[in-house]
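K.L.:
Fold the following and give me the result.
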Amino acid sequence: MNPLSDHEIRKSFVNCSRKDAANLPLPPGLRQLDWSRLEYLGWRDRQDPRRGFAVVPTSEGPVGLVLQTGAVPGGRARAAMCAWCEDVYLADSAVLYVARRAGQAGRDGSTVGTLICENFTCSENARKRPPLPYKGFDMEAFIAERIEGLRHRAAAFAASVLR
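P.N.:
The predicted model follows:
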């Protein structure tokens, strides 16, 4: 993912007003992020832990999403697989995040949801090395395929918010 400035992050949001985007909290540690190890930028709102944000790179540029969840951080949740990183051995739970659609559809109450890692750790999960399944297994190709899959699925969700 290419590094983004505060202004670029705020400008990318598609499912909230410009005023709301201007007042969104930015991710903690933004200046210290290793952008080369991120497929998207995701963070939770420290003031409202049921709200999260994701900025997903697409071919048209970054798409910022305001997300809502009913799950309380650190609460007991049923085991579920994240739809973005598809990791089955999650350190955090996968929770349902719902995004209001962009434009008139969102103003009319239309939403779309998916299961995402509770604390947006998908990029870390995609890079985890699984146990070696067999002799000659190409670990680097496996990890590259997981990273590409994460990019594709995150961008597809962003596109569904824009529809």
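K.L.:
drop to CA atoms for contacts and neighbour counts, all remaining ones
P.N.:
Will do.
K.L.:
where along the chain do the helices fall?
P.N.:
6-12, 18-23, 103-107, 122-126, 139-162 (DSSP state H).
K.L.:
Mind putting these into JSON lines with distance to Ser93?
P.N.:
Converted to JSON lines, the helices of the chain look like this (distance: least, C-alpha to C-alpha, whole Å):
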{"stretch": "helix 6-12", "distance to Ser93": "26"}
{"stretch": "helix 18-23", "distance to Ser93": "27"}
{"stretch": "helix 103-107", "distance to Ser93": "27"}
{"stretch": "helix 122-126", "distance to Ser93": "11"}
{"stretch": "helix 139-162", "distance to Ser93": "17"}
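K.L.:
want to put them side by side, so please do this one too:
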Amino acid sequence: MKPVTEREIRACFVNCTKGEAKRMVLPGDLAARPWEDLDFLGWQDPSAPHRAYLVAESGDGLVGVALRRATSGAKHPRSGMCALCLTTHTGDGVTLMTARKAGRGGQQGNSVGTYMCADLACSLYLRGKKQAGPGARPHESLTLEEKVERTVANLAAFLATVTGRPPGSVDG
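P.N.:
Next up is the predicted model:
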């Protein structure tokens, strides 16, 4: 992913108002992010742990999505798999992230969700730059490039459900 600015980030959100985008807390370390290793930018709002944000490149530029993290009712650690990068985590390392749909669907209260790495560090798990624990990344015969393509396709499919556009028009 190419580096993005605060202004670009705030302008690309498709499922929140301009006021909400203006008030969102952006990561303070944008300049220090490992952009060459990122397939998308994801972060959690430090002032509201139930809010998270994701920005991805698409054919039309950037697409930003405001997410809401589900609260876990589980009392015992369990494993879960991220639907984007297929990394397995124990405990609360994977969480259901929901996004209000863009446009009329979102105005009517419709949302979609998928299970994602709670820290949205899928790109770093794929590349081995961050470890999720023993067995979290099962051995695959796919190349890194193929794993990245799969993750980007999974993300594009999720973004397509949020935006209501065909998956081919929203790619990461």
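K.L.:
TM-score for these two?
P.N.:
After superposition, the two chains reach a TM-score (TM-score structural alignment, normalised by the length of structure 1) of 0.86; 155 aligned residues with a C-alpha RMSD of 2.3 Å.
K.L.:
still on that earlier bit, quick check: which of the helices of structure 1 is buried the most?
P.N.:
With neighbours defined as mean count of other C-alpha atoms under 10 Å, the helices of structure 1 peak in mean count at helix 122-126, which reaches a mean of 22.
K.L.:
Can you show me the strands along structure 1?
P.N.:
41-44, 51-58, 61-68, 94-100, 111-117 (DSSP state E).
K.L.:
Looking at those, which is nearest to Arg76 of structure 1?
P.N.:
With C-alpha to C-alpha as the measure, strand 94-100 is the member of the strands of structure 1 nearest Arg76 of structure 1 (10.6 Å).
K.L.:
roughly how far is the closest one from the heart of the chain?
P.N.:
The chain centre lies 10 Å from the centre of strand 94-100 of structure 1; the measure is C-alpha atoms, centre = their mean, to the nearest Å.
K.L.:
So which residues make contact with it?
P.N.:
15, 65-71, 77, 79-82, 106, 109-118, 161 (C-alpha atoms under 8 Å, 6 or more residues apart in numbering).
K.L.:
list the contacts for the residue nearest the centre of structure 2?
P.N.:
Nearest residue to the geometric centre of structure 2 (C-alpha atoms, centre = their mean): Leu54, 4.5 Å. Contacts for Leu54 of structure 2 (C-alpha under 8 Å, 6+ apart) come out as 40-43, 64-67, 120.
K.L.:
how about those in JSON lines, adding neighbour count?
P.N.:
Shown next, in JSON lines, are the contacts of Leu54 of structure 2 (neighbours: other C-alpha atoms under 10 Å):
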{"residue": "Phe40", "neighbour count": "22"}
{"residue": "Leu41", "neighbour count": "25"}
{"residue": "Gly42", "neighbour count": "22"}
{"residue": "Trp43", "neighbour count": "18"}
{"residue": "Gly64", "neighbour count": "25"}
{"residue": "Val65", "neighbour count": "25"}
{"residue": "Ala66", "neighbour count": "22"}
{"residue": "Leu67", "neighbour count": "24"}
{"residue": "Leu120", "neighbour count": "22"}
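K.L.:
End to end on stretch 94-110 of structure 2, go ahead and measure it.
P.N.:
End-to-end distance of stretch 94-110 of structure 2 (C-alpha to C-alpha, to the nearest Å): 23 Å.
K.L.:
Thanks a lot, see you next time.
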